[in-house]
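Q: Kindly return the folded structure for what I paste below:
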Amino acid sequence: MSRIGRMPIDVPAGVTVKLDGPVITVKGPKGELTRTLHQDMKVTVQDNVITVERPTEEKNHRALHGLTRALVANMVQGVTEGFKKELEIVGVGYRAQMKGAKLALTLGFSHPLELDPPAGISVECPSATQIVVSGINKEHVGEFAAKIRGYRLPEPYKGKGIRYAGEHVRRKAGKAGTKK
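A: Here you go, the predicted structure:
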C-alpha cells in the first residue's frame, strides 16, 4: 500500500470539495481550483475527509495512487494557505523591481527583462535582490519561479545568478595559475 496514497486528506472549514466523475473542484477562501484526475483512481469525500483508493496493485495504479493524493492535497492547501517561492539575486548590478504589474529584471544583459506574471500568480519585490512568487496553484508558482531562475542560473565560480532562498550553490576553485 502506498504510504502517501493511503493517508486521508482533512478538509478544513470553509473549503468545499465537489466531485463530478474524474473532475474535482476545490473552493476555498483564496480561490477555486479544478483538475481532471485519472479515471482509474477512486476519490471519495465523506465527513470532511478525502480518501483516494486504487483498483489494483499494478505498477501504474500504485504510482497514480500517491500522485493523485498529492495533487488533491496540494489543491486543498492552495485554496486555504497558498504557496510561495522566494528567490534571491546575487551579483553586482543584478536587481529586480516591479513596474506596475510587470517584473523588471536587470541581469547584466544589454536590456532589462520585463516579465508578465501569469493569471493567478502574484510577484513581489521586498528588496532589489529578493523576489517572492505566490499563488494558489503549486505547479504554476513553481514553474514561474523556475522561469525567472532560468534567466541567470547560479554559476559555480563567483556564485552570481538567481537562486531559491536557502539554496546552496557548490563553489569551484578558479584557474590554478601556472609557474614559469
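Q: Every contact and neighbour count from this point should use C-alpha atoms.
A: Fine.
Q: can you list the residues that contact the longest helix seen in the chain?
A: Taking residue count as the measure and DSSP state H as the definition, the longest helix of the chain comes out as helix 59-80. Judged by CA atoms under 8 Å, 6 or more residues apart in numbering, the contacts made with helix 59-80 from elsewhere in the structure are 1-6, 9, 11, 15, 26-33, 37-38, 40-41, 51-56, 135-138.
Q: Following up with a second sequence; could you model it the same way so I can compare the two?
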Amino acid sequence: MSRIGKKPVPIPSGVEAKINGQTVQAKGPKGQLEFVVNELCLVKMGDDGVEVTPVNKTKEARSQWGMSRTQVANIFEGVTQGFKKNLELVGVGYRAQMKGKTLVLALGYSHDIEFEPPQGIEIKVGKPTEIEISGIDKQVVGEVAAKIRSFRPPEPYKGKGVKYAGEYIFRKEGKKK
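A: Here you go, the predicted structure:
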C-alpha cells in the first residue's frame, strides 16, 4: 500500500479546485494548472481534500497511485507558492546575464549561449554566477534547470560547469607523475 497515496491532498485556502472526470484543475493566486490523472487511479473530492485511489490492486495501478497523488499536491503548491531552482556557474570567465527575457551564458565556448525560457518561467540573475529559475509548474522548472545545466555540466577534475545550488560534485584526482 502506498503511504503517500493514502493521504488526501488538502486544498489550501485561496485555491479553487475542480475535478472533471480524470482532470484536476486548480486556480490560485499565482495562476491556473491542471493535471490529468492516469486511468488506473480514481480521483474524487472528499471531506479532507482531493483523494486518489487505485482502480484495482495490480502492480501498475499501485505504482501510479502515489505519483498521481504527488502530482495533484504539486499543482496546489504551484498555484499558491510556486517552485524555484538555483544554479551556480563555477569557472573562470563563466557568467550569466539577462538581455530582455533571454538568458545569455558565457561558458567557455567560442560563442555565447542564448536561452529563451518557455512561457510561465521566470529567470533572474542576481550575481553573474547565480541563476534563479521560478515558475508554477514543478516539472517545467526542473526541465529548464536541467536544460541550462546541460550546456556545461560540472566536470569531476576541477568542478567547473553549471551546477545546482548545494549540489556536491564528486572530485577525481588528476594525473600523477
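Q: Can you calculate the TM-score here?
A: The TM-score (TM-score structural alignment, normalised by the length of the second structure) is 0.97; 177 aligned residues with a CA RMSD of 0.9 Å.
Q: Narrow the contacts of helix 59-80 of the first structure to just the buried residues.
A: Restricting the contacts of helix 59-80 of the first structure to buried positions leaves 5, 9, 11, 15, 26-28, 31-33, 37, 41, 51-54, 135-138, with burial counted as 16 or more other CA atoms under 10 Å.
Q: ranges for the helices of the second structure?
A: Taking DSSP H to define them, one finds helices in the second structure at 3-6, 59-80, 138-150.
Q: Take those helices and lay them out in a markdown table including distance to T129 of the second structure.
A: Putting the helices of the second structure into a markdown table (distance: least, CA to CA, whole Å) gives the following:
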| stretch | distance to T129 of the second structure |
| --- | --- |
| helix 3-6 | 37 |
| helix 59-80 | 26 |
| helix 138-150 | 13 |
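Q: Mean neighbour count, these: which tops it?
A: helix 59-80 (a mean of 20; mean count of other CA atoms under 10 Å).
Q: compared with the first structure, how much does that one deviate?
A: Between helix 59-80 of the second structure and its aligned stretch in the first structure, the superposed structures give an average distance of 0.5 Å (mean CA distance after the TM-score superposition for the first structure).
Q: Now do the strands in the second structure.
A: Chain-ordered strands for the second structure, with DSSP state E as the definition, fall at 16-20, 23-28, 31-36, 41-45, 50-54, 83-90, 95-99, 102-106, 113-115, 121-125, 130-135, 161-164.
Q: Spatially nearest residue to E155 of the second structure (excluding sequence neighbours)?
A: In space, E155 of the second structure comes closest to G161 once its chain neighbours are excluded; the distance is 6.5 Å by CA to CA, 6 or more residues apart in numbering.
Q: Just give me the match in the first structure for the one you found.
A: For G161 of the second structure, the aligned position in the first structure is occupied by G161, per TM-score structural alignment.
Q: what's the first-to-last distance across stretch 165-174 of the second structure?
A: 25 Å (CA to CA, to the nearest Å).
Q: Need the residues that contact it.
A: In contact with stretch 165-174 of the second structure (CA under 8 Å, 6+ apart) are residues K85, N86, L87, E88, P154, E155, P156, Y157, K158, G159.
Q: Including neighbour count and distance to G21 of the second structure, could those go into TSV?
A: Below are the contacts of stretch 165-174 of the second structure laid out as TSV (neighbours: other CA atoms under 10 Å; distance: CA to CA, whole Å):
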residue	neighbour count	distance to G21 of the second structure
K85	18	33
N86	17	36
L87	21	38
E88	22	42
P154	21	44
E155	15	47
P156	14	49
Y157	13	52
K158	14	52
G159	17	49
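Q: farthest-separated two in the residues you listed?
A: Every pair in those was compared (CA to CA); the two farthest apart turn out to be K85 and Y157, at 24.8 Å.
Q: hang on, the earlier thing: the strands of the second structure into JSON lines, with extra columns for distance to G142 of the second structure?
A: Formatted as JSON lines, the entries for the strands of the second structure read as follows, by distance: least, CA to CA, whole Å:
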{"stretch": "strand 16-20", "distance to G142 of the second structure": "24"}
{"stretch": "strand 23-28", "distance to G142 of the second structure": "20"}
{"stretch": "strand 31-36", "distance to G142 of the second structure": "16"}
{"stretch": "strand 41-45", "distance to G142 of the second structure": "25"}
{"stretch": "strand 50-54", "distance to G142 of the second structure": "24"}
{"stretch": "strand 83-90", "distance to G142 of the second structure": "7"}
{"stretch": "strand 95-99", "distance to G142 of the second structure": "19"}
{"stretch": "strand 102-106", "distance to G142 of the second structure": "16"}
{"stretch": "strand 113-115", "distance to G142 of the second structure": "15"}
{"stretch": "strand 121-125", "distance to G142 of the second structure": "11"}
{"stretch": "strand 130-135", "distance to G142 of the second structure": "9"}
{"stretch": "strand 161-164", "distance to G142 of the second structure": "11"}
